[in-house]
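A.B. asks: any chance you can model this:
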Amino acid sequence: MGESVGCRLCGEPLTRTFVDLGMSPPCESYLRADQLDSGETFYPLNVRICDNCLLVQLPAYVAAEDVFTDYAYFSSYSTSWVEHARRFVVDMQDRLGLGPDSLVVEAASNDGYLLQHAVALGIPVLGIEPAANIAAVANEKGIRTESYFLGEATGTDAAARYGKADLVVGNNVFAHVPDIIDFAKGLRALVKDDGLVSLEFPHLLRLIEGRQYDTIYHEHYSYLTLKTAAAALEKAGLKVVDVQELVSHGGSLRLMSQPAETAGEPSELVLKVLKDEEDAGLHTVEGHAGFAKDVFAIKADLVSFLVSAARAGKSVAGYGAPGKGNTLLNHCGIREDLLPFTVDRSPYKHGLFLPGTHIPIHPPERLAEARPDYIVILPWNLREEIVHQLAYAREWGAKFVVPIPRLEVI
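C.D. replies: Predicted structure coming up:
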């Protein structure tokens, strides 16, 4: 396995593999046409589990600075995600009595998809977004946003300039920071002593149950359970007080924590989720075994399906160009011969090519022109939304293919 890496939560050597997906390029490194004849760097996707604290993690093969300083993902292109954020802000306004004298800070605030709802309610906000190109978009919309990575030093500095926050939010960022303890200390530095920190991240329990191995990629450094997430927050003086189980991103946790000095007893739900994890074996190392076999089954089914479709003379196209699709396609070795193109709603991706596989990305209109027999849905977590959007494809008899958790033709 080469030299042993240390666990990012407890520092112990990592010697055990959870699943090894081979080599892949960074999943958001889409290519321009003029880059197709150059080399690409592939990095290992060898996910480890710590024998000591059980954190499932990918070593930082790719530095966060290389991934997140110029990023292609704009949250606002998913209608359901923006609505999810709006409901959360309204709930928090009720729960915490937020108003013109409050402050809401979001780490990894992207293009303001969430904070815009607080601004609309007259609540002061601060977004912290490392990708300067995306922070600029948020500022143009009037959502006060600064561009740097959150850690103890930058969090302390922001709190000194703006005051501490009643609510600190981090959606789909806790799993994406290489130094999870420094990030947690940044959250603690930003929040008032009686304030609330709300984090959403994919739940490892659901990833394993749903065989969602395509959510393993280089910028997803930690694969968290409630147990391991709570352990990381605890090192920064934050105590988990409540949790909600969400359907977003294949099954996520929304974890509420408060500074340990003021936090009360955890809710019943916290105990329930911990028990679910324990029942599934996730509080022991042995309970994590067997995932690699499930992963192979998905690969074998998808590749056989595409090969037999090609042999039968059927045409195939993809829908979506999400990062997770690139893990799946690279791991399965699927290239243009089996999937000639995919389409995506984000204009930023049109005319680009998928990393590693070089499959071209077109605007959605291309589907109606090509009229493929099969449409492979790559962002399977939005399958309902997408099947609904693509209802017109039934006119020419197209069928939808969803590869995960198991191959399904709709």
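
A.B. asks: rest of the way, CA atoms for contacts and neighbours
C.D. replies: Noted.

A.B. asks: hang on, isn't residue 248 packed against residue 381?
C.D. replies: Yes. Using CA atoms under 8 Å, residue 248 makes contact with residue 381 at a distance of 7.3 Å.

A.B. asks: the lengthiest helix in the chain packs against which elements?
C.D. replies: Criterion DSSP state H: the longest helix present in the chain is helix 291-311. For helix 291-311, the packing partners by 3 or more CA pairs under 8 Å, 6 or more residues apart in numbering; DSSP states H and E come out as strand 16-24, helix 323-332.

A.B. asks: buried set for that helix?
C.D. replies: By neighbour count with 16 or more other CA atoms under 10 Å, helix 291-311 contains the buried residues 291, 292, 294, 295, 298, 299, 302, 303, 305, 306, 309.

A.B. asks: give the contact list for the first one.
C.D. replies: Right, residue 291. Residue 291 makes contact with 18, 19, 208, 211, according to CA atoms under 8 Å, 6 or more residues apart in numbering.

A.B. asks: from residue 176, how far out is it?
C.D. replies: Going from residue 291 to residue 176 by CA to CA, to the nearest Å gives 22 Å.

A.B. asks: residues of stretch 153-164 that come out buried?
C.D. replies: 154, 155, 156, 158, 159, 164.

A.B. asks: can you redo those residues as TSV with secondary structure?
C.D. replies: Shown next, in TSV, are those (DSSP: H, G, I helix; E, B strand; the rest coil):
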residue	secondary structure
154	helix
155	helix
156	helix
158	helix
159	helix
164	coil
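
A.B. asks: which among these gets closest to residue 40?
C.D. replies: Proximity of these to residue 40 (CA to CA) peaks at residue 154, which lies at 33.2 Å.

A.B. asks: this one next, for a side-by-side:
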Amino acid sequence: MASVVDLGATPPCESFLAADRLDRPEPAYPLHLRVCTECWLAQIPPLITPEETFEEYAYFSSYSTSWVEHARTFVADAVERVGLGPDAFVVEVASNDGYLLRHVVDRGIRCLGVEPSVNVGAAAREAGVPTLTEFLSPDTGSAVREEHGPADLVVANNVYAHIPDVVGFTRGLRALVADDGWVSIEVQHLLTLIEENQYDTIYHEHFQYYTVASAIRALASGGLTLVDVELLPTHGGSIRLWARPAGVAGEPSRRVADVLAREKAAGLQELSGYAEFSTRVAKVRRDLLRFLIEAADRGETVVGYGAPGKGNTLLNHCGIRPDLLAYTVDRNPYKHGRFTPGTRIPILPPEQISADKPDYVLVLPWNLRTELVEQLSFVHDWGGRLVFPIPELSIVEVKA
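C.D. replies: Next up is the predicted model:
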């Protein structure tokens, strides 16, 4: 194993603190990304368990307008690609609050979500999406198949990196899918993470960081074969992996070979591709801190927008506290009145920005830049500006 970047020690990124916990200690765990020099899978040690993170979860996918639209488009395309008819069956693993499967329900297609978080799974059921509260394992996959039949399509979006037991999880996917079915997986692409300095997407929920090359090996461990790949803009740059059971997969598409060639050209199958990453990460930290300190010295106010998990990696790595970032806001009511882990920054409703009229708004979910520049256009009314920290510090004057 070779070091890629060491971000010190941070609390789990979704462990938002209630006010009555502020005087209690917080556990912090090393956050050190390394890459295996044999299989080239980038990973962090599994220091926290999925049960600790996901049994009650603070992230609700439906609060992102663009993410719900992304899911709607995916469902429409998948129906055509896979040929899902009225008798089809779709399973989504890590289905969150039903943000994706609601579009399957609307089409009258039978479906089931498999979601370990009790609170977000309950929200999905309230929205009319059938949801099983379980972690996926080979046994869970077999039990679902026994009760509901094999799935024509299994969807696993933004979960493949969250699993310490990749082999067991992949075998669970194979247990769910029909022998002639399809598996679709979306996961952040290590290539863009490295190229675009997206180091804040490294956190304890993410145990692995995939290239297409390392994903092919992971899928094969459970009897699945990659047949196609799509490059997506989501989460700053993701890959959508289309896989099938090995017996029916056939030859992979030309796009698979093209992305593999890009990864090889970027040096991600040798140490040279990782050599300068930690230096560029350190510059992001220095630039952001310099901006915040100089703004404070000028008497200008800076507040945050959003309280995503990635934001907590950034805030903790930079050592940002309320003296430099007075508060952040979030659309998710679950987080209101809570505080960011480690840095103890208050989380307030979005309306607070209009009330206070800050000079700058630091946008923590930078991956939603297009959506949020539009949502936050009202800061123009008092001359406020937006600040994006990744891939490099950018100060934006929004238009009304």
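
A.B. asks: mind checking the TM-score on these two?
C.D. replies: Put the two chains on top of each other and the TM-score (TM-score structural alignment, normalised by the length of structure 2) is 0.98; 396 aligned residues with a CA RMSD of 0.8 Å.

A.B. asks: re the thing from before, closest to residue 351 of structure 1 among the buried residues of helix 291-311 of structure 1?
C.D. replies: Using CA to CA, the buried residues of helix 291-311 of structure 1 come closest to residue 351 of structure 1 at residue 306, 23.9 Å.

A.B. asks: that closest one -> structure 2?
C.D. replies: Matched across to structure 2, residue 306 of structure 1 falls on residue 292, judged by TM-score structural alignment.

A.B. asks: distance of its match relative to residue 319 of structure 2?
C.D. replies: Going from residue 292 of structure 2 to residue 319 of structure 2 by CA to CA gives 11 Å.

A.B. asks: pull the number of nearby residues for residue 33 of structure 1.
C.D. replies: Using other CA atoms under 10 Å, the number of residues around residue 33 of structure 1 comes to 12.

A.B. asks: trace it over to structure 2, please.
C.D. replies: Using TM-score structural alignment, residue 33 of structure 1 sits opposite residue 19 in structure 2.

A.B. asks: so its match sits against residue 340, correct?
C.D. replies: No. Using CA under 8 Å, residue 19 of structure 2 is not in contact with residue 340, being 10.7 Å away.

A.B. asks: what does residue 103 of structure 2 align to in structure 1?
C.D. replies: Residue 103 of structure 2 maps onto residue 117 in structure 1, by TM-score structural alignment.

A.B. asks: grab the nearest non-local neighbour of that match.
C.D. replies: Excluding the flanking residues, the one nearest residue 117 of structure 1 by CA to CA, 6 or more residues apart in numbering is residue 86, at 5.8 Å.

A.B. asks: for the stretch 101-250 of structure 1, what spans make up the strands?
C.D. replies: Taking DSSP state E, counting those that start in this stretch, the strands of the stretch 101-250 of structure 1 run over residues 104-107, 125-128, 145-146, 165-171, 191-202, 222-223, 238-246.

A.B. asks: so the last one aligns onto which residues of structure 2?
C.D. replies: The aligned range for strand 238-246 of structure 1 in structure 2 is 224-232, by TM-score structural alignment.

A.B. asks: need the residues that contact the matching stretch.
C.D. replies: Here stretch 224-232 of structure 2 makes contact (CA under 8 Å, 6+ apart) with 170, 174, 216, 219, 237-246, 249-256.

A.B. asks: that stretch vs structure 1, average offset?
C.D. replies: Per the superposition on structure 1, stretch 224-232 of structure 2 and its aligned residues are separated by 0.4 Å on average (mean CA distance after the TM-score superposition for structure 1).

A.B. asks: look up how far residue 108 of structure 1 lies from the residue positioned nearest the centre of structure 1.
C.D. replies: In structure 1, the residue lying closest to the centroid (CA atoms, centre = their mean) is residue 172, at 5.1 Å. Residue 172 of structure 1 is 8 Å from residue 108 of structure 1, where distance means CA to CA.

A.B. asks: across to structure 2, which of the contacts of residue 291 of structure 1 hold up?
C.D. replies: For the contacts of residue 291 of structure 1, the aligned pairs still in contact in structure 2 (both residues aligned by TM-score structural alignment, their matches' CA atoms under 8 Å) are 18, 19, 208, 211.

A.B. asks: sweet, I'm off.
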